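> Coordinates only, no sequence provided:
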């Protein structure tokens, strides 16, 4: 530490009252103890500022990590979901398709999480005319057998796709739904 002359910029000792080079009156300096104390306070401020840097960096990194995590959660558009959407779009180009004298496939939907949904309409039946016990006795086994044996469903079976079959009556009222999970068809 030194006392710098404001006239000629010469470094002088802290206790000097006049510049050793030009004799100019030097500004009064604090005692060594006061200077050390002041530097310590300044150092504390610098240390405090430096200690905030990791916290700020950590916060920024945490924010971006959370952002990408949330994005990946809400935009979980993995390859199987994309493939199923393409299949649904292709099938929907031919819909509606009459499956038999009672049923029309209105459309298909690829849902997130490897779920493929078929939406059917019972064209000549009202919900009140449907005997659910009879329908379940004959429809579900046929659906399950088709999933198990249909060669065109092999890629979905290998990827553990869940199949949903939704039925509405002629007026569009919900009648019944069948969900076939991988454990059911394997």
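The structure has been received and is ready for your questions. Nothing here was measured: the structure is a model prediction, and the numbers come from that model. Numbering: from 1, shown residues only.

> make it CA atoms for all contacts and neighbour counts henceforth
Will do.

> Go ahead and name everything in contact with stretch 120-130.
Contacts made with stretch 120-130 from outside it, assessed by CA atoms under 8 Å, 6 or more residues apart in numbering, are listed as 102-107, 165-175.

> filter those to the buried ones?
When burial is judged by neighbour count using 16 or more other CA atoms under 10 Å, the buried members of the contacts of stretch 120-130 are 103, 104, 105, 106, 107, 165, 166, 167, 168, 169, 170, 175.

> Rebuild those as a markdown table, extending it with distance to residue 122.
Written out in a markdown table, the entries for the buried ones among the contacts of stretch 120-130 read as follows (distance: CA to CA, whole Å):
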| residue | distance to residue 122 |
| --- | --- |
| 103 | 5 |
| 104 | 7 |
| 105 | 9 |
| 106 | 10 |
| 107 | 13 |
| 165 | 12 |
| 166 | 11 |
| 167 | 7 |
| 168 | 6 |
| 169 | 5 |
| 170 | 5 |
| 175 | 9 |
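
> what separates residue 98 from residue 62, distance-wise?
54 Å (CA to CA, to the nearest Å).

> no, scratch that, I was asking about residue 110
Distance check for residue 110 against residue 62: by CA to CA, it reads 33 Å.

> the more surrounded of these two?
For residue 110 versus residue 62, neighbours defined as other CA atoms under 10 Å are more numerous around residue 110 (21 against 11).

> put this beside the first:
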């Protein structure tokens, strides 16, 4: 009788253990599923937060392009802007009195790099771009449309 009782008790303990393990597996799977759903919702919210700014950035580009070409000074003209991938806006300039063969590219790079970086860091009009960690690319060509210089300012450079 004692041995029959032990077998029954072991059988019951075994069933309870198997049931507990299955419940824990289900809870773990449910937890993982809920965590995945939470992550997807969080990513979706991030995209929704970025989407309006992406629209804003495109609007800024479109509005600027409606005014282009814009004479910046007697040497420089802003031709247009483009929104590139990776939260990047590109400003396309022409140096109206320079030809590639005549221009000292090294001097242009040296002078423009410091001037551009300082402008991105301090220009109040660019604050919204700095706040949103936008990369700003400055693309320069000569009066004949030949590429001269390209400078990319990343958030790491202006923060």
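Sure, I can see it. Computed from a predicted structure; not experimentally measured.

> Show me the buried ones among the contacts of stretch 120-130 of the first structure that map onto helices.
The helices, defined by DSSP state H, take in nothing from those.

> Which of those residues fall in strands?
Counted as lying in strands by DSSP state E, out of these, are 103, 104, 105, 106, 107, 165, 166, 167, 168, 175.

> which one in the second structure is aligned with the first one?
In the second structure, the position corresponding to residue 103 of the first structure is occupied by residue 76, as judged by TM-score structural alignment.

> I'd like to know how many residues surround the closest residue in space to its match that isn't next to it in sequence.
Spatial nearest neighbour of residue 76 of the second structure, chain neighbours left out: residue 95 (4.7 Å); criterion: CA to CA, 6 or more residues apart in numbering. When neighbours are counted by other CA under 10 Å, residue 95 of the second structure registers 21.

> What does residue 95 of the second structure correspond to in the first structure?
Checking with TM-score structural alignment, residue 95 of the second structure has residue 122 as its match.

> Over to residue 35 of the second structure?
Alignment note (TM-score structural alignment): residue 35 of the second structure has no counterpart in the first structure.

> Just the element for residue 28 of the second structure, please.
Under the assignment given by DSSP states H and E, the secondary-structure element containing residue 28 of the second structure is helix 2-67.

> That helix - contacts with which helices or strands?
With contacts defined as 3 or more CA pairs under 8 Å, 6 or more residues apart in numbering; DSSP states H and E, the secondary structure elements packing on helix 2-67 of the second structure are strand 76-84.

> Report the next helix or strand after the strand it packs on in sequence order.
strand 88-95.

> so the very next helix or strand once past that next one corresponds to what in the first structure?
In the C-terminal direction, the helix or strand that comes right after strand 88-95 of the second structure (DSSP H and E) is helix 105-122. The alignment of helix 105-122 of the second structure onto the first structure (TM-score structural alignment) spans residues 132-149.

> List the buried residues of that stretch.
For stretch 132-149 of the first structure, the buried set under the neighbour-count rule, 16+ other CA under 10 Å, comprises 140, 144, 147, 148.

> Residue 180 of the first structure versus the third one, what's the distance?
According to CA to CA, residue 147 of the first structure and residue 180 of the first structure sit 9 Å apart.

> and which of the ones in strands among the buried ones among the contacts of stretch 120-130 of the first structure is nearest residue 131 of the first structure?
The closest of these to residue 131 of the first structure turns out to be residue 175 (CA to CA; 9.9 Å).

> And that closest one? What does it align with in the second structure?
Using TM-score structural alignment, the partner of residue 175 of the first structure in the second structure is residue 148.

> I'd guessed that match sits against residue 107; true?
No. Distance between residue 148 of the second structure and residue 107: 11.4 Å, which falls outside the contact criterion (CA atoms under 8 Å).
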